[in-house]
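[1] Structure here, sequence nowhere to be found:
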């Protein structure tokens, strides 16, 4: 069964064509920096590696470019779209409607659209990807895999907000949690590596960032909540703020509600602190002495450290922390900032191991560290393929 996975992020598209159940990756690639003048495109097969820098204005143009490459006469891997059995779509928010992998129909698309108000950086991109995929891969099953599903095990004491009860029972306002596909994948890899169901904190750091407390393989708390906007400092999102700030911006400074929403989601975070949203640019400027960038990186790490303490308390212990996703896997600088002076939690980083680049699961802690510090490359596409295959098989 050939399954193409489309993972549309807020500023990127990752894709893989996977042969199931062997999990053979026929083709893979990514487009990042969507919306900028210099978007990066990669397209990789067993015999081809294409890297290109070009302007890609939006997700629709990006997906059309990917489809063009897949069926290219010279470097393509399929001759006809009928070779694709299914398209697996990562969808960030399933709300209270979807708690498991789901075959997409018009009702499912309508619910995804409804939830776009909560995740304006994500669900609209997913829906666009679904609509384009339906046109291109017309004979394939379209399947949605939801980031919120993994967090259904969060207990009520953690997912309920201290607001009137009716807002939960009638309006379904609660913590939903996000990046669940990634957190599920890396935590299962960690448990397999450690050979026990441990107390784990998974730290997913990309343009969007989140942390999950995972006990006995289940999510029990998560930094994001009703929408993927709170918690850690992100590329353009503020993360945690005092909610009274919203009313101050509106009532005193004259912002509209739409302007505040745009400010907190698209103009804040590392972008608001430094003028850059990409951590590679921020680290480069920090190394050259940019004080704003140096402070932003310190603030980013400080927020992560606070949540490590919080989740160690919630689980009454800590066996391992996992760094994953683009920043978590590749930024030795952020990992060093997070793990330095954390010996109270049994976290001791080995600086030499931390600087080693690898695509394998690895420990970067010292031999004396009581808590394992692990770098585990996430593979949301393989996790999505597993879930799509299992659904269609049944």
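    All right, it came through fine. This is a predicted model, so every value here is computed, not measured.

[2] Please count neighbours and contacts with C-alpha atoms only from this point.
    Fine.

[3] contacting residues around the helix or strand where residue 110 lies?
    For residue 110, the enclosing helix or strand under DSSP states H and E is helix 106-114. Applying C-alpha atoms under 8 Å, 6 or more residues apart in numbering, the contact partners of helix 106-114 are 93, 94, 97, 123, 124, 127.

[4] count of neighbours near the first one?
    By that I understand residue 93. 30 (other C-alpha atoms under 10 Å).

[5] on that earlier part again, if you rank the contacts of helix 106-114 by neighbours, which is first?
    Neighbour counts for the contacts of helix 106-114 peak at residue 93, which has 30 neighbours (criterion: other C-alpha under 10 Å).

[6] shouldn't that one be in contact with residue 180?
    No - assessed by C-alpha atoms under 8 Å, residue 93 is found out of contact with residue 180, at 10.1 Å.

[7] any shared contact partners between these two?
    By C-alpha under 8 Å, 6+ apart, the residues touching both residue 93 and residue 180 are 146, 147, 148.

[8] Check the spacing between the residue of the chain most remote from its centre and residue 155 real quick.
    Ranking residues of the chain by C-alpha distance from their mean position (C-alpha atoms, centre = their mean) puts residue 252 at the top, at 34.8 Å. Residue 252 is 38 Å from residue 155, where distance means C-alpha to C-alpha, to the nearest Å.

[9] Kindly report the same for residue 223.
    14 Å.

[10] Please say which of these two ends up with more neighbours.
    residue 223 (24 against 12).

[11] how about the more buried one, what does it touch?
    Taking C-alpha under 8 Å, 6+ apart as the test, what residue 223 contacts is 177, 210, 211, 212, 230, 231, 232, 307.

[12] if we go to 10 Å?
    175-178, 203, 209-213, 229-232, 239-240, 304, 307, 311 (C-alpha atoms under 10 Å, 6 or more residues apart in numbering).

[13] Out of those residues, which end up buried?
    Among these, those classed as buried by 16 or more other C-alpha atoms under 10 Å are 175-178, 203, 209-213, 229-232, 239, 304, 307, 311.

[14] quick one: which of those residues sit in strands?
    If you go by DSSP state E, the buried ones among the contacts of residue 223 have 203, 209, 210, 211, 212, 213 in strands.

[15] And the residue nearest to residue 342 when sequence neighbours are not counted, how close does it get to residue 303?
    Excluding its sequence neighbours, the residue lying closest to residue 342 (C-alpha to C-alpha, 6 or more residues apart in numbering) is residue 348, at 6.8 Å. Distance of residue 348 to residue 303, computed by C-alpha to C-alpha: 18 Å.

[16] And here is the other one:
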């Protein structure tokens, strides 16, 4: 394996722990894996290295136990503490103060924990991941990279909600955005694909996974994004509705008797594609659409309609764009979503080439016609590489 320039990147979810050993300079990630179903009594570790893939069941009641298993798996691949430069962590919410990647000390960790009030499903697992990594790798610096950081300098017109100003300032309510690690990385890769400097480009970036968000990026910096105070706003997602009339929630509280916990469960787990069609995996949704399921068809149409609306809105915000960029699981792999979401937008300068769009090519690529004034790109995201690079920059004093 390579030397101590590598960064162990951890992405802790509520019941999972993804990891990669990444070389920030080359982008190589020779060792990676995931621990799933932490705390269920039936955890499982999948580990990949140059020698192949292995799976084994674990007794992992918490993230500390999961990371101990990861530590052992890395040791089996020849990766020990001496081979690593740092541990990098993905944290969803950095709030108004953590607006760049930070070396984690007790104060930074306390702030991340405090911000669980803004990201109750996302920040607590990150805190557990950081604590576990500090215990497992006591000699390594821990660096936190934040999904909200890319959007910290959104223009006030985009960041401000039209609600009582004093109340919002007191509660630190604004548009923070999310998926910023991905949006920033993809915007840079899109510029490289186009052979132009980020500073001269206007891009609409669509991060479409189980969670989904859009960003309008001008000159390498975001000027608007679809997610808001939390990751609940914006595009239709696997289990989240995205944009929603807040009056619906008041109506459900008053007339359906739903309490706060029930509303939170509804918004996070029983909405979006799952709520409309009873399935949140896009492969299952498309199979149901093709089988003639009307609920699935409607859900798919709502999904594409919302995408088309955001593309049009962000073209207006940007005053025109050089490219629309698709990334993440759905954005990278589902050609029909790209085609259907952009269908009928030739008057706005967007023309998808059917053959390019439906090809089996992988990697960053152009899928628009040669004559399309606005390029349509597919750019695979690599949040782990971005986190590793941010960690290296923090340690080098560049952030």
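    Received, thanks. Keep in mind that this is a model prediction, so the values were computed, not measured.

[17] Tally up the residues packed near residue 41 of structure 2, please.
    Burial measure for residue 41 of structure 2: 12 neighbouring residues, criterion other C-alpha under 10 Å.

[18] My error: substitute residue 227 of structure 2 in the last question.
    Using other C-alpha under 10 Å: residue 227 of structure 2 sits among 23 other residues.

[19] Give me the three-state assignment for residue 324 of structure 2.
    Three-state assignment for residue 324 of structure 2 (DSSP: H, G, I helix; E, B strand; the rest coil): strand.

[20] Apart from its neighbours in sequence, what residue is nearest the alignment partner in structure 1 of it?
    Matched to structure 1 by TM-score structural alignment, residue 324 of structure 2 sits across from residue 321. Take residue 321 of structure 1 and drop its neighbours on the chain: the residue closest to it by C-alpha to C-alpha, 6+ apart is residue 201, 4.7 Å away.

[21] what's the neighbour count on the counterpart of that neighbour in structure 2?
    Here residue 201 of structure 1 is matched to residue 204 in structure 2, going by TM-score structural alignment. For residue 204 of structure 2, the tally of surrounding residues (other C-alpha under 10 Å) stands at 30.

[22] Residue 204 of structure 2 reaches residue 327, doesn't it?
    No - Residue 204 of structure 2 is not in contact with residue 327 according to C-alpha atoms under 10 Å; the separation is 11.1 Å.

[23] Which residues are in contact with each of these two?
    Counting by C-alpha under 10 Å, 6+ apart, the shared contacts of residue 204 of structure 2 and residue 327 are residue 183.

[24] against structure 1, where does stretch 289-304 of structure 2 fall?
    Against structure 1, stretch 289-304 of structure 2 falls on residues 286-301 (TM-score structural alignment).

[25] returning to that earlier point: tell me the SS of the residue nearest to residue 321 of structure 1?
    Put simply, residue 201 of structure 1 is strand when judged by three-state DSSP.

[26] so where do the strands sit in the stretch 1-150 of structure 2?
    6-12, 17-22, 31-36, 43-49, 52-58, 84-91, 102-103, 142-146 (DSSP state E, counting those that start in this stretch).

[27] Now those in CSV, please, with extra columns for mean neighbour count.
    Listed next are the strands of the stretch 1-150 of structure 2 as CSV, based on neighbours: other C-alpha atoms under 10 Å:
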stretch, mean neighbour count
strand 6-12, 26
strand 17-22, 24
strand 31-36, 23
strand 43-49, 20
strand 52-58, 12
strand 84-91, 26
strand 102-103, 21
strand 142-146, 27
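
[28] Nearest to residue 194 of structure 2, out of those?
    Across those, residue 194 of structure 2 has its closest neighbour in strand 17-22 (25.8 Å, C-alpha to C-alpha).

[29] got the contact list for residue 339 of structure 2?
    304, 351, 352, 353, 354, 357, 358, 367, 368.

[30] What is the equivalent residue in structure 1 for it?
    By TM-score structural alignment, residue 339 of structure 2 lines up with residue 336.

[31] What does residue 244 of structure 1 correspond to in structure 2?
    With TM-score structural alignment as the criterion, residue 244 of structure 1 lines up with residue 247 in structure 2.

[32] secondary structure element for that match?
    For residue 247 of structure 2, the host element (DSSP H and E) is helix 246-255.

[33] where's the closest residue to residue 96 of structure 1 other than its chain neighbours relative to residue 118 of structure 1, distance?
    Once flanking residues are discounted, residue 96 of structure 1 sits nearest to residue 172: 6.9 Å by C-alpha to C-alpha, 6+ apart. Noted for residue 172 of structure 1: a distance of 12 Å to residue 118 of structure 1, by C-alpha to C-alpha.

[34] Now do the shared contacts for these two.
    95, 226.

[35] before we move on, the earlier item: okay, and the helix holding residue 110 of structure 1 goes to which residues in structure 2?
    Under TM-score structural alignment, helix 106-114 of structure 1 corresponds to residues 106-114 of structure 2.

[36] Now residue 220 of structure 1: which helix or strand?
    strand 218-222.

[37] The longest helix seen in structure 1 vs structure 2, mean deviation?
    Using DSSP state H to define each element, structure 1 has its longest helix at helix 291-315. Here the mean offset of helix 291-315 of structure 1 against structure 2 after fitting is 0.9 Å, by mean C-alpha distance after the TM-score superposition for structure 1.

[38] Can you give me the buried ones in that helix?
    Buried, per 16+ other C-alpha under 10 Å, within helix 291-315 of structure 1: 292-294, 296-297, 299-305, 307-308, 311-312, 315.

[39] is it true that residue 315 of structure 2 touches residue 223?
    No - counting by C-alpha under 10 Å, residue 315 of structure 2 stays clear of residue 223, with 11.5 Å between them.
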